[in-house]
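Novice: can't give you the sequence, but here's the structure:
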């Protein structure tokens, strides 16, 4: 069965997205603002411009950085421009007055500084009639608890890009549960199918802003406590990995290259320990295997190579012998297969 032909509006948005991306590539903030405001004046609604132009362009920016085609500086400039563009859209096409369907607080997890997805969600929900309070990036669970007690929103929506923040997600869930406030989560941190949202006890998960608006319109479901995999053992071993991070990075780096690791290798090994800790926390080897495949797909000069992933995992097994859940996860079929895949990719 063939796919339906795109509508004229969809084709227009594709061209607008390409134009917008070219402005990001040129670090042209003024031009990027002109592109999106012209799209609004041309009849496209704000949600389509925000999600199909700005968000999709940012996804391409991330892919270009991961492929080594763009530098970190270029990615940061593009993200800053997109944040300014979202503000321009909000001023140019303000959301209608709240319809009374509910009050929602939108925030990023503690330690999550990628605030653009949460800001986009806040704008979309406002256009759907919600009374939205955007709390910003890196909001600690304790501060959410204060906000819930003083302001009493009906729902909390939380965004995060990195699975290494899952322990912070569980703390956020517990803060919301203590006040009886449902929590909806989204972003790559929670897995492509939301499995890690269930593992930390979130009441709902949405893959994107449109899905979040639809889920909220239908009513946020109750969380399934039976799906929560976080227990005392997982907390203990995750905490140990966090406390031992520096020692593990130095030891594994020296083992791999015979000297103290340089900045790039240290960064990659630090992420490896962080993702291992998160995988242990939710008891899912797939979380670590996805990270290993990702690290093997990006280009970072002097960073962890695909050929080094297997030896790095082996060294972690040796150093973490007193952490049985961690060792079992490192020895799992999923992690071993990922190491083999990444190594094979380097050899091809």
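Specialist: Sure thing, it's come through. All values derive from a computational prediction rather than experimental measurement.

Novice: can we go C-alpha only for contacts and neighbour counts from here?
Specialist: Will do.

Novice: Which residue lies nearest the spatial centre of this protein?
Specialist: residue 161 (1.0 Å; Cα atoms, centre = their mean).

Novice: Surely it is in a strand?
Specialist: No: applying DSSP: H, G, I helix; E, B strand; the rest coil, one finds residue 161 to be coil, outside a strand.

Novice: Surely it is in contact with residue 112?
Specialist: Yes: using Cα atoms under 8 Å, residue 161 is in contact with residue 112, at 7.3 Å.

Novice: Next one for the comparison:
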């Protein structure tokens, strides 16, 4: 990663960042090389710095906005695709605001000669479906960085599949293989922008028109969770703030991370609905491990997570599958804390 570019990004200096990328491009690097060797590593480091508590949400958002602008600028040098080339619609999933990965895929497709309709982050589902029906694209591609954005997507993906259009998905939220993608009804899962381009060369232009499946009990519980997601997350946050044995802990950690608590609880709830619709229990383990890292980096005792799982379970009365998933995660959390205590020197 280029040092001058990284420093400009840390400073939130849009002009200096652009100057550094101009220099990299003038040195002979292709657009793809600038993105893969500099912008992507920098964006990963930005995410790590937030996770480690070294950067605020505002700093992370500022750097991400600069990187998105740089990718748009690099894309302006691509030759326009021929009018007769296939059209691909690229979008984030509903409620997924991390648009940079989808933007990178869009630019890779343009560079490969495809026409692209890029919808960006957090599309409105009905508008997206209208766009699909109007454009009748070669394929629809979705990006998800957060696993917590998967819980409300199954019907959307299956509705597009029912039209006979290939649906390709990718991003960290889908994990390291195609199992979650398959569970949600996607045609294929891609591991990288290059993989996405390769899939378009091999997938049929139209697929079998599969009927939208009837919702399962797990789907229905996940839908209820998504409908009441804000209230459930609010219940967890309120419970944590009011718990006598955590009030001192929360007060002592007077960092700005407390304003992030609602977002962390929302992520927890979203991961639960994602685990239900995909049938992937590892999502809850991943959610625990991720949140434990966030709390540790902010100098907060991870026993807070056990209380969070308990509060979440309280809000799920009448939803046995969800409660079972939470109970499993709570058991994992308690065991992890016990193991950590056993490993500490006496």
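Specialist: Looks like it arrived, so ask away. Quick caveat: nothing in here was measured; it's all calculated off a predicted structure.

Novice: which residue lines up with the residue nearest to the centre of structure 1 in structure 2?
Specialist: In structure 2, the residue matched to residue 161 of structure 1 (TM-score structural alignment) is residue 145.

Novice: Would you mind measuring from that match to residue 295 of structure 2?
Specialist: Going from residue 145 of structure 2 to residue 295 of structure 2 by Cα to Cα, to the nearest Å gives 20 Å.

Novice: now residue 18 of structure 2
Specialist: According to Cα to Cα, residue 18 of structure 2 stands 35 Å off from residue 295 of structure 2.

Novice: Quick one: residues contacting residue 302 of structure 2.
Specialist: Applying Cα atoms under 8 Å, 6 or more residues apart in numbering to residue 302 of structure 2 gives the contacts 292, 295, 296, 337.

Novice: residues near the nearest residue to residue 173 of structure 2 once chain neighbours are set aside, how many?
Specialist: Spatial nearest neighbour of residue 173 of structure 2, excluding adjacent residues (Cα to Cα, 6 or more residues apart in numbering): residue 147 at 3.9 Å. By other Cα atoms under 10 Å, 26 other residues sit near residue 147 of structure 2.

Novice: Where is the longest strand in structure 1?
Specialist: Secondary structure of structure 1 read by DSSP state E shows that its longest strand is strand 131-139.

Novice: where's that one relative to the chain centroid, distance-wise?
Specialist: 16 Å (Cα atoms, centre = their mean, to the nearest Å).

Novice: swap in stretch 71-91 of structure 1?
Specialist: In terms of Cα atoms, centre = their mean, the centre of stretch 71-91 of structure 1 is set 17 Å apart from its chain centre.

Novice: So which residues of the stretch 151-300 of structure 2 form strands?
Specialist: Taking DSSP state E, counting those that start in this stretch as the criterion, the stretch 151-300 of structure 2 carries its strands at 167-170, 188-190.

Novice: Tabulate those strands (TSV), appending distance to residue 329 of structure 2 and mean neighbour count.
Specialist: TSV is the format used below for the strands of the stretch 151-300 of structure 2 (distance: least, Cα to Cα, whole Å; neighbours: other Cα atoms under 10 Å):
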stretch	distance to residue 329 of structure 2	mean neighbour count
strand 167-170	25	25
strand 188-190	27	22
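
Novice: surely residue 184 of structure 1 meets residue 156?
Specialist: Yes: with contact defined as Cα under 8 Å, residue 184 of structure 1 counts as touching residue 156 (6.2 Å).

Novice: Next one: the residue nearest to the centre of structure 1 relative to residue 187 of structure 1, how far apart?
Specialist: Distance from residue 161 of structure 1 to residue 187 of structure 1, by Cα to Cα: 5 Å.
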